[in-house]
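Participant: turn this into a structure:
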Amino acid sequence: MRTLLQSVVRMRDRAVVGYEALSRGPQGSALEQSDRLFAAAGACGRTVDMELHCLALNLGP
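Facilitator: Here you go, the predicted structure:
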């Protein structure tokens, strides 16, 4: 798992007003794209666990 941070920009003055944390699977794997990563978690009934793991990676335990 890895996280990419995307700037949230206010268009009026192009000021950065926040960041969005984008979760990704292992680079170069079939699960690198978040839609596939979360679909795989959902197929195993682990969507909530995946969401909590992503939150912990970005916000701490």
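Participant: C-alpha from now on. contacts and neighbour counts both.
Facilitator: Noted.
Participant: next, the nearest residue to L22 once chain neighbours are set aside: secondary structure please.
Facilitator: Residue nearest to L22 in three dimensions, not counting chain neighbours: L4, with 5.0 Å by Cα to Cα, 6 or more residues apart in numbering. Secondary structure for L4, judged by DSSP: H, G, I helix; E, B strand; the rest coil, is strand.
Participant: one more, so I can put them side by side:
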Amino acid sequence: MKMTYNTVKAYGEYLGYDEEKGFLYSVFRDYDNKGNKKYMIVHLTNGTVSPLIEYTGTC
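Facilitator: The predicted structure follows:
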């Protein structure tokens, strides 16, 4: 999935707003080789998507 403003708004989970970074979202990216979900925390500022961190979630 290409990381565009509209993609983040449609599929990302809103986390909150930071005065410095803007709107924060968690977005599902892919699965790792063990089947765990990979996510990315991004911030939206003036229609631009910028990554902050990546993490893996396990069940």
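Participant: superposed, what's their TM-score?
Facilitator: TM-score for the superposed pair, counting by TM-score structural alignment, normalised by the length of structure 2: 0.35. Supporting figures: 31 aligned residues with a Cα RMSD of 3.3 Å.
Participant: how close does the residue nearest to L22 of structure 1 get to A41 of structure 1?
Facilitator: Distance of L4 of structure 1 to A41 of structure 1, given as Cα to Cα, to the nearest Å: 19 Å.
Participant: rewinding a little: the residue nearest to L22 of structure 1 contacts S23, doesn't it?
Facilitator: Yes - under the criterion of Cα atoms under 8 Å, L4 of structure 1 makes contact with S23 at 6.5 Å.
Participant: out of the two, which sits in the busier spot?
Facilitator: Set side by side, L4 of structure 1 and S23 show more neighbours around S23, with 22 against 11, by other Cα atoms under 10 Å.
Participant: sec struct for the more buried one, please.
Facilitator: Secondary structure state of S23 of structure 1, per three-state DSSP, is strand.
Participant: how about it, what does it touch?
Facilitator: Shown in contact with S23 of structure 1 (Cα atoms under 8 Å, 6 or more residues apart in numbering): 1-4, 34, 54.
Participant: over to A40 of structure 1. Which of the three states is it?
Facilitator: helix.
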